[in-house]
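**Q** fold the following, please.
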Amino acid sequence: MTEDRDERQRHLPAGRKAQLAAYVADAGQVTVGELAERFGVSIDTVRRDLDQLSAEGVLVRTYGGAVSLATVSRTDRAVDQRLTFQEREKEKIATLAAGLVQDGSTIMINGGTTTLALARNLRQHRDLTVATNNLLVPGALPATAVRDIYIFGGAVRSLTLATVGPVSFRANTGAELDVSCDLALIGVGAVDADAGYTTSNLAEAAMMQEMLSRATRVAILADSSKFGRRLFAQVSELGVADYLVTDRMPAPEMRDALEANEVELVVPANPPRPREAKG
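**A** Sure, this is the predicted structure:
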């Protein structure tokens, strides 16, 4: 009797989605085809279910399937794997963040796949000076957008293809040159009302902190799956940022915290507007 009831429930949308969510949570990572076969529905139906569950923050949508939130949070994944996570969300964020960049300005971009998407979305810009620790960014930047590109030296984390070390350049004499930028665009691993912006690696957190300290304006880039979470190393408190660029509105508690810290929330329904940096 129980098996018959479970079988019928699989074909009820609410029941199927609940079982689908539970299955993804247990498996960790699944494909659309696997879910369609298991639950006896079409691939299009599974895609719609996954899209809805992703929008509700239950799982993380990937190209061709989904992964559980637990899998994402406990695993520091390589760049090639993270490129498939939240692709549409990252593209929305990249488009919005590009709107904050002014022609002729100097920007800093940190490691990560969201900032990599941003680099590709600067095709309409001109005369930019870009400094980055992301080894993939120079190849992604449109040639027509850039005046100069600089890579911060240091040790390379093979997992993320980003350098970690001091944010500095040296003159021929060996003296350290003071560097600064108009806008730092920083991708983070998690955003929390109390913990602020955090990431999983201590050395990367230190690199991000240095970029923030050298920026006139700061834009934090994070998709909505990262809300309400905290990772090992704090990058900064909420109020350090001028903007939080994301794919959809966060929960009321987060919105209230951002407003209290004078952080402008930039989402598709609320594109960026020019403003002065925090003084």
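**Q** contacts, neighbours, all on C-alpha from now
**A** Will do.
**Q** my read: Tyr150 touches Asn134, true?
**A** No: using C-alpha atoms under 8 Å, Tyr150 is not in contact with Asn134; the gap is 10.2 Å.
**Q** these two: which is more packed in?
**A** Neighbour tally, Tyr150 and Asn134, criterion other C-alpha atoms under 10 Å: the higher count belongs to Asn134, 23 against 13.
**Q** distance of that one from Ala222?
**A** 16 Å (C-alpha to C-alpha, to the nearest Å).
**Q** packing partners for the longest helix along the chain?
**A** Longest helix of the chain, by residue count under DSSP state H: helix 13-27. Judged by 3 or more C-alpha pairs under 8 Å, 6 or more residues apart in numbering; DSSP states H and E, the packing partners of helix 13-27 are helix 43-55, strand 59-62, strand 65-68.
**Q** and the angle for the longest one with helix 13-27?
**A** On the basis of axes from the mean of the first three to the mean of the last three C-alpha atoms, to 10 degrees, helix 43-55 is oriented at 70 degrees to helix 13-27.
**Q** give the buried residues for helix 43-55.
**A** Neighbour-count burial for helix 43-55, counted by 16 or more other C-alpha atoms under 10 Å, picks out 43, 46-47, 49-51, 53-54.
**Q** outside of it, which residues touch it?
**A** For helix 43-55, contacts defined as C-alpha atoms under 8 Å, 6 or more residues apart in numbering pick out 17, 21, 32-33, 35-36, 59-61, 65-66.
**Q** likewise the last one?
**A** Contacts with strand 65-68, where a contact means C-alpha under 8 Å, 6+ apart, come from 24-25, 27-32, 47, 50, 58-61.
**Q** mind checking which of those residues are buried?
**A** Applying 16+ other C-alpha under 10 Å to the contacts of strand 65-68 flags 24-25, 28-32, 47, 50, 58-61 as buried.
**Q** go through those residues and name the one nearest Asp242.
**A** Val60 (27.0 Å; C-alpha to C-alpha).
**Q** my guess is that closest one contacts Gln86, does it?
**A** Yes: using C-alpha under 8 Å, Val60 makes contact with Gln86 at a distance of 6.7 Å.
**Q** could I get the contacts of helix 43-55 as JSON lines with distance to Ala140?
**A** Conversion of the contacts of helix 43-55 to JSON lines gives the following (distance: C-alpha to C-alpha, whole Å):
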{"residue": "Lys17", "distance to Ala140": "38"}
{"residue": "Ala21", "distance to Ala140": "35"}
{"residue": "Val32", "distance to Ala140": "30"}
{"residue": "Gly33", "distance to Ala140": "32"}
{"residue": "Leu35", "distance to Ala140": "34"}
{"residue": "Ala36", "distance to Ala140": "36"}
{"residue": "Leu59", "distance to Ala140": "29"}
{"residue": "Val60", "distance to Ala140": "25"}
{"residue": "Arg61", "distance to Ala140": "24"}
{"residue": "Gly65", "distance to Ala140": "26"}
{"residue": "Ala66", "distance to Ala140": "26"}
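**Q** following up with a second sequence; could you model it the same way so I can compare the two?
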Amino acid sequence: MGEQQSLLAEQRRAVIADEVRRRGGVRVNELTRRLGVSDMTVRRDLDVLARQGVLEKVHGGAVPPADASAHEPGFEAKSGLEPDAKESIAREAAALVSPGTAIALSGGTTTYALAKRLTGVADLTVVTNSVRVADVFHAAQPGAERQAAVVLTGGVRTPSDSLVGPVADQAIRSLHVDVLFIGVHGIAPEAGLSTPNLAEAETNRCLVRSARRVVVVADHTKWGTVGLSSFATLDQVDTLVTDDGLDEQARAEVAERLRQLVVAGPQG
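**A** Model (predicted):
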């Protein structure tokens, strides 16, 4: 019986490792359904695989090892990480948007959550390099007078469903927006804003230059994380909207460098 249980455990862990490599991350609740085991069993398997260096545990799931600074998780994998924090951040960020303005939304799961809260804001012009964000506005059917005008850049699609590269860069360089809401892979005092995708870094630089005001939307797990390529310094950021998981030391560092810090509390 012990040998059979061990074999089953190895089979489970092989499946988990394959899912992490193939999809860029997995959620615990997905694994419990797929493998037909308890939450505790899945978490024990993740502990073993983390000790072996196969993956890194994160809140609610696992991603490939953090030392792969060039690794870019897919949209579905990232969407399962810190979902409550993203919704709280989206709520606070939406309050910064005024009717009749031109805004830009970068790719990412937090900006996607924000887009869903902006479909009722009147007379918006939305510039985005995110296929997912554009779909949110196109799928919304408010009154014609409230429908946002969406400008979707061209470009090459990344694992996170952003459009990047020379085509996207050229389109963005010709535009000017009131506010940019940008998601990040990582934000750190020295490295600033960063991403594991080199082409996305250049497109993000174009987005930052296009905006009169730059608002970063990032949950607390992004603080201290550094991707392969930096695309903006903290001096270029006006506002960080994050969640209340950000510790006091990090808040103090942000307050020293940014004009405004908005901390979103739990959703009521």
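**Q** can you calculate the TM-score here?
**A** Comparison of the two superposed chains (TM-score structural alignment, normalised by the length of structure 2) gives a TM-score of 0.71, and 220 aligned residues with a C-alpha RMSD of 3.1 Å.
**Q** before we move on, back to that, in the longest helix of structure 1, what counts as buried?
**A** Neighbour-count burial for helix 13-27 of structure 1, counted by 16+ other C-alpha under 10 Å, picks out 16-17, 19-21, 23-25.
**Q** ok, residues contacting it?
**A** With C-alpha under 8 Å, 6+ apart as the test, helix 13-27 of structure 1 has contacts from 9-10, 30, 35, 39, 49, 53, 58-59, 66-70.
**Q** so how far is stretch 124-141 of structure 1 off the chain centroid?
**A** 17 Å (C-alpha atoms, centre = their mean, to the nearest Å).
**Q** quick check: buried residues in that stretch?
**A** Applying 16+ other C-alpha under 10 Å to stretch 124-141 of structure 1 flags 125-138, 140-141 as buried.
**Q** equivalent analysis for stretch 146-162 of structure 1, please.
**A** 146, 149, 151-153, 160-162.
**Q** for that stretch, the distance to its chain's centre please.
**A** Relative to its parent chain, stretch 146-162 of structure 1 has a centroid offset of 18 Å by C-alpha atoms, centre = their mean.
**Q** kindly report the same for stretch 140-155 of structure 1.
**A** For stretch 140-155 of structure 1, the distance to the chain centre is 20 Å (C-alpha atoms, centre = their mean).
**Q** and the end-to-end length of that stretch?
**A** Criterion C-alpha to C-alpha; first-to-last residue distance in stretch 140-155 of structure 1 is 21 Å.
**Q** next one: stretch 110-127 of structure 2
**A** End-to-end for stretch 110-127 of structure 2, by C-alpha to C-alpha: 16 Å.
**Q** so what's the spatially most central residue of structure 1 closest to, chain neighbours aside?
**A** Centroid-nearest residue in structure 1: Ala222, 3.7 Å away (criterion: C-alpha atoms, centre = their mean). Spatially, and ignoring its direct neighbours in sequence, Ala222 of structure 1 is nearest to Thr246 (5.4 Å; C-alpha to C-alpha, 6 or more residues apart in numbering).
**Q** how about that neighbour, what's its match in structure 2?
**A** Applying TM-score structural alignment, one finds that Thr246 of structure 1 aligns to Thr242 in structure 2.
**Q** so its match sits against Ala218, correct?
**A** Yes: Thr242 of structure 2 lies in contact with Ala218 (C-alpha under 8 Å); the separation is 5.3 Å.
**Q** so what's in contact with the two at the same time?
**A** Jointly contacting Thr242 of structure 2 and Ala218 under the rule C-alpha under 8 Å, 6+ apart are Ile89.
**Q** how close does the aligned partner of Val263 of structure 1 in structure 2 get to Gly2 of structure 2?
**A** By TM-score structural alignment, Val263 of structure 1 lines up with Arg259 in structure 2. Using C-alpha to C-alpha, we find Arg259 of structure 2 at a distance of 59 Å from Gly2 of structure 2.
**Q** can you pick out the residue with more neighbours from the two?
**A** Arg259 (14 against 7).
**Q** give me every residue that touches the more buried one.
**A** Shown in contact with Arg259 of structure 2 (C-alpha under 8 Å, 6+ apart): 237-239.
**Q** can I get these in a markdown table with neighbour count?
**A** Listed next are the contacts of Arg259 of structure 2 as a markdown table, based on neighbours: other C-alpha atoms under 10 Å:
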| residue | neighbour count |
| --- | --- |
| Val237 | 21 |
| Asp238 | 17 |
| Thr239 | 21 |
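**Q** just the ones of those in strands?
**A** Judged by DSSP state E, those include Thr239 as members of strands.
**Q** could you tell me which of the buried residues of stretch 124-141 of structure 1 belong to helices?
**A** Going by DSSP H, the helices hold 137-138, 140 from the buried residues of stretch 124-141 of structure 1.
**Q** list just the nearest of those residues to Pro166 of structure 1.
**A** The closest of these, once distances to Pro166 of structure 1 are taken by C-alpha to C-alpha, is Val137, at 18.5 Å.
**Q** could you check how far the match of Thr246 of structure 1 is from Thr125 of structure 2?
**A** Per C-alpha to C-alpha, Thr242 of structure 2 is found 24 Å from Thr125 of structure 2.
**Q** tell me which stretches of structure 1 form helices.
**A** Assigned by DSSP H, the helices in structure 1 fall at 2-9, 13-27, 32-39, 43-55, 69-74, 79-82, 87-98, 113-120, 137-140, 202-213, 252-260.
**Q** so for Asp178 of structure 1, which of the ones you listed sits nearest?
**A** Asp178 of structure 1 lies closest to helix 202-213 among the helices of structure 1, at 11.9 Å (C-alpha to C-alpha).
**Q** the closest one vs structure 2, average offset?
**A** After superposition onto structure 2, the mean distance of helix 202-213 of structure 1 to its aligned counterpart is 0.8 Å, using mean C-alpha distance after the TM-score superposition for structure 1.
**Q** and that helix, what does it pack against?
**A** The contact analysis (3+ C-alpha pairs under 8 Å, 6+ apart) places helix 202-213 of structure 1 against strand 162-164, strand 181-187, strand 233-236.
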